[in-house]
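Peer 1: one predicted model, sequence on top.
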Amino acid sequence: MAATLPRTANSASGYLTGLLDYGETRHRYAVILLTVLALLAFLPGFSQVPPVDREEPRFAQAAKQMIETGNYVDIRFQDTERYAKPIGIYWLQVAVVKTAEAVGLPRARIRIWLYRLPSLFAAIGVVLMTYWSALAFVGRRPAVLAGAMMACCVMLSVEARLAKTDAVLLLTTTIALGALARVYLAQRESPGAVTKTSLTLLFWTAIAVGTLVKGPIIWLFAGLPAIVLSIADRNARWLLALRPLVGLAWCALIALPWFIAIVRQSGFLFLSESIVGDLLSRTVTGKDGNWRPPGFHFLLFWIMFWPGAPLAAVAAPQLWQMRGAADVRFLLAWIIPAWIVFEIALTKQPHYVLPLFPAFAIAIAVAIERRALSTSRWLQNATVGWFLLPLGVFIASVVFIAYAGRSVGYLSWPIAAFATTIGAFAWWLYTNREIEQALVKAIAAALLVSIAFHGLVLPALAYVSPSPEIARYLRDAPCSQPRLASAGYQEPSLVFLAGTQTVLTDGRGAAEFLRDGGCRYVAVESRQLRNFTQYAENAGIRYESVGRVERLNLARVRRATILVFRAPMQGDRAP
């Protein structure tokens, strides 16, 4: 039986703590509470933010092309192969978009929020699976806190709103490690005990789906803890409870057919690009300019895992002292080996260590339940982060809205200010040893930060991103089936919104594109304008001006001035 958490005199009367009391009473109430919390954290701004260059629209465009071509094996962005990642996320996105089309949603193929739905559902699943995994370590109340920390986690809030692989990968790794934890702890308590078939099936299914979503990386997240625990315990027999031969056969049954199909279609190009060109190159080189020194993930952790990060610092010393306990040992094996690998790897991006965050949330829940938080004043000062991050969001929202020149995000200022106040209150509560109440207040502050930043600040991108405005000219074209060429501005979001046949070129190429006339438009960035006009004049290519787009190219962090021209309609005169 899990130990009862300490309660302060006024905790039951507090509304937020009252919600925690509600979630503690029954399992289904905990699930309802966490689901609602996740929706409140992930939905603001979900459908309002335009495609975020560059990776998101590449994934969405590849899925869109599958629908257009009917080829659900090959992965392409226009004519370029996208073999860095397997097929899983594309199939999920295709399923959502085709369902939306089947129910009559207009222009479903260019609604980016539809492609984000797999990430949203996966993120909600992560919150619930963190809670489920935590139940193997702690009682229901701290398990709810673990799930709530993930619901308001900064990094997961970002990934839940992006049409990429990482939220789905996180769901599969959380399921796999939660199942692995149950197997390990059961075998430590009763060696040789028979493991439920449903548990082993869940583990291997998660591994197989994770492989289809992001390749072999899930084997690293699940394999490293298994290896480290077997070495530390000097006993690997507990792994037999997973029925590895049957499990590997099940994985092959799920994942192997597509891998065989893509190898038959592409030869060994897929294996070369996914393993050598992507996985290995990220380990030994700074792929795509993303080299970072060791310590990068550690430094970023204090923002990416907020609001749980401050308590991770406070809990770490005591948890290390408790490493002889089987459950704590498992959590440390989940976190430390993979963390070291990603700090050593030369290519680093913030989301690489995201699959370790549920373990941090569960470890904090363990420390809270067992009153194993450090009393070091120096470590406790980390909780000032509950105040500093909302303050940073408040300042950033002011700067961004002022820079973007839009008034749509002004409402974010009072919300961010309120979040800052609650964060400061959480900090004060912790210094007075009101630990549970402090964490609940910090989670509330994180929820307000998500509403302010994702729901009010980031939707301003719809007014500052060039791609939606350029695509609007095509939708309003007075002719059928307009086509576009873009000179200078070549972001993937434009291809997604304007159509697969969009030509990315230079000024001369844009002029040539207009030569054949018809319903053709060109978007010419100011730096390519002279090249375009001179070549068109020398070649006698006629065109007419349609409009001007002045926006922010956030992928390059600079303002972009883009002029839109079209081939003259019948009866138009040359400029």
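Peer 2: Okay, I see it. Numbers count the residues shown, from 1 in each chain.

Peer 1: from here on, contacts and neighbour counts on C-alpha atoms
Peer 2: Fine.

Peer 1: so who does the residue nearest the centre of the chain touch?
Peer 2: Compute the mean C-alpha point of the chain, and by C-alpha atoms, centre = their mean the closest residue is residue 159, 1.7 Å away. By C-alpha atoms under 8 Å, 6 or more residues apart in numbering, the contact list for residue 159 reads 119, 123, 166-167.

Peer 1: so residue 185 sits right up against residue 328, yeah?
Peer 2: No - using C-alpha atoms under 8 Å, residue 185 is not in contact with residue 328, being 10.4 Å away.

Peer 1: roughly how far apart are the residue lying closest to residue 312 once chain neighbours are set aside and residue 543?
Peer 2: Leaving aside its sequence neighbours, residue 312 sits nearest to residue 364 (C-alpha to C-alpha, 6 or more residues apart in numbering; 6.1 Å). Distance, residue 364 to residue 543, using C-alpha to C-alpha, to the nearest Å: 64 Å.

Peer 1: who has more neighbours, those two?
Peer 2: residue 364 (29 against 25; other C-alpha atoms under 10 Å).

Peer 1: test my guess that that one contacts residue 144.
Peer 2: No - applying C-alpha under 8 Å, one finds residue 364 not in contact with residue 144, separated by 11.7 Å.

Peer 1: circling back: which one's more surrounded, residue 185 and residue 328?
Peer 2: residue 328 (20 against 17).

Peer 1: show me the contacts for that one.
Peer 2: 319, 322, 363 are the contacts of residue 328 under C-alpha under 8 Å, 6+ apart.

Peer 1: and here's the other structure:
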Amino acid sequence: MTIRHHLLIFLYGALLLLPFLDNGTVLSRHEVLAAEPAREMLEAGAPWSIQTFAGQPRTDKPPTMSWLIALSMKLFDSRSEFVCRLPAALAGIVAAHATAVIATRLLSSAAGLLAGLITLTTVWLQTQARLSEADMPLVAAVTIAMAALLQPAGTDAPHASKWQITRYSVLFYGATGFGFLLKGVAPMITIPAAIIYAVWARDAWARRVLTNPFGIIVLISLLIIWPIAAYLTHPPIIHAWYMHLFGRATGELQGKDELTLISYVVGLAFYFWTIPYLILPATPAAVIGVWKSGRRWRDSRAAMFLIAWVTPFLIVLMLSAWKHKHYAFPLMPAFSVLAAYGTMVWMDSVRTPTRARNLLIAWFIGCGVTILCVQKLILPSFDGYRGQADFARRVNELIPDGQRVTLYGLGEAHLAFYLRDIPDRTDDIQLQPPEKTRYLICRQREYYDLQRGMKVERLLDGPTDEKKSDQLERLVLVRVN
């Protein structure tokens, strides 16, 4: 790929992702689960080895996404929605570049450009690169690692210098380790894929990258340093790791161990309709590419690489009791490469190269205009957490400066991020008069309980929690004297 190609991918990605990144919408609950710990790291001196939410440890995820958001907050001196989402948006552009590199090394420079642009228009990227969650940086890390396995143009794998191999090995294992620090599953994707590809394709470059000791040392360091630091900070995190790695797969997490045989069998096919949806509008190109190419494609090095990338982890996802579309995101760039190949096959069928190029330009312009219109005109209508954010802002107007609010019985409540000061959190309040005035946010159900044991003044009514219709779930701000 040329510098011009990379610049075009960057500009196209920036145009599609950055203009309406805040989009007039507040952070969703899952975004807040990464953004609030980032805020607490900066404002309250919370430990960086684990996440905290309203002052209490949050052990569900590694803290790396919160690190990225905290860095963005620090650089811009802001915690706006745009600032919180910026790391994910930039990761989306990086993932597109890495996908383009993979397609270039497997197919051609033109296919690389197509793969990068196609990636930026897909449903999965346009959805996830707008959310301050760890999935998009995870995809970028996995894609960079997979790109490092492929021999760059102009190099001779058997005679490449140790320094050159070491650089790519450190890149492969470093990206894999960084992905582990984001969600933990990255090594389960990249390492089996790399081994299968290196053996199946007899790729000397991939084999040397995999066996380089310096890269392996980098991976081991990343796999042990943070877990040790997290354990020393909060030893109970061990149980959380077990539940989220193994309990999620077996269904033990959140009581999914009662799956029926029928629901499990139906679930096996979940990703066979989810993946075609996620790669829209490129799905027809991917299908045409496979259909038109026939055996010539299936026996190629490109096919071996993409099959090795997708198949092992897809089998794990299919067998897992928990299924969700975002679990498949680290596999999506492989389908962009396939779609780029299908597009190249289609271009060969067009009468003149100029006509094919003009049609592609019109297609990507049309995709860009459509995406921007959807962002500006449609997505703001689906702002389901606006009520809670507005309630928190009204609370800020009523609470004296420096007075912290306590979230009672709300757990990791979405509105915490929109409170002026970092709140406290508790699930157990002594039903006796406090020593000083306290401000609580709770559900209406807990408010009735509080009235039986102490003097409570109801200051403000808010929305029902998590959009529930039950009035007992309505949030209220109370003052306890």
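Peer 2: Yep, that arrived. Small disclaimer: the values here were computed from a predicted structure and weren't measured.

Peer 1: now which residue in structure 2 aligns to the residue nearest to the centre of structure 1?
Peer 2: In structure 2, the residue matched to residue 159 of structure 1 (TM-score structural alignment) is residue 128.

Peer 1: next secondary structure after the host helix or strand of residue 442 of structure 1?
Peer 2: According to DSSP states H and E, residue 442 of structure 1 maps onto helix 435-452. Where DSSP H and E defines the elements, the next helix or strand beyond helix 435-452 of structure 1 is helix 461-464.

Peer 1: so what's the aligned partner of residue 151 of structure 2 in structure 1 up against?
Peer 2: Alignment note (TM-score structural alignment): residue 151 of structure 2 maps to residue 182 of structure 1. With contacts defined as C-alpha under 8 Å, 6+ apart, the neighbours of residue 182 of structure 1 are residue 136.

Peer 1: ok, now how distant is residue 182 of structure 1 from residue 189 of structure 1?
Peer 2: 11 Å.

Peer 1: is residue 19 of structure 2 in a helix, a strand, or coil?
Peer 2: coil (DSSP: H, G, I helix; E, B strand; the rest coil).

Peer 1: so where do the helices sit in the stretch 301-450 of structure 1?
Peer 2: Shown for the stretch 301-450 of structure 1, the helices assigned by DSSP state H, counting those that start in this stretch span residues 309-321, 326-344, 357-369, 377-380, 385-404, 412-431, 435-452.

Peer 1: dump the ones you listed to JSON lines, plus distance to residue 149 of structure 1.
Peer 2: Listed next are those as JSON lines, based on distance: least, C-alpha to C-alpha, whole Å:
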{"stretch": "helix 309-321", "distance to residue 149 of structure 1": "9"}
{"stretch": "helix 326-344", "distance to residue 149 of structure 1": "16"}
{"stretch": "helix 357-369", "distance to residue 149 of structure 1": "6"}
{"stretch": "helix 377-380", "distance to residue 149 of structure 1": "18"}
{"stretch": "helix 385-404", "distance to residue 149 of structure 1": "13"}
{"stretch": "helix 412-431", "distance to residue 149 of structure 1": "14"}
{"stretch": "helix 435-452", "distance to residue 149 of structure 1": "7"}
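
Peer 1: quick one, which of those helices is nearest to residue 515 of structure 1?
Peer 2: helix 385-404 (36.3 Å; C-alpha to C-alpha).

Peer 1: okay, buried residues for the strand ranked longest in structure 2 please.
Peer 2: Under DSSP state E, the strand in structure 2 containing the largest number of residues is strand 456-464. Residues of strand 456-464 of structure 2 classed as buried by neighbour count (16 or more other C-alpha atoms under 10 Å): 456, 461-464.

Peer 1: next helix or strand past that strand?
Peer 2: strand 474-480.

Peer 1: give me the contacts around that next one.
Peer 2: Counting by C-alpha under 8 Å, 6+ apart, residues outside strand 474-480 of structure 2 touching it are 395, 433-434, 437-444, 447, 454-465.

Peer 1: from residue 335 of structure 1, how far off is the equivalent of residue 328 of structure 2 over in structure 1?
Peer 2: Under the alignment (TM-score structural alignment), residue 328 of structure 2 maps onto residue 353 of structure 1. Per C-alpha to C-alpha, residue 353 of structure 1 is found 9 Å from residue 335 of structure 1.
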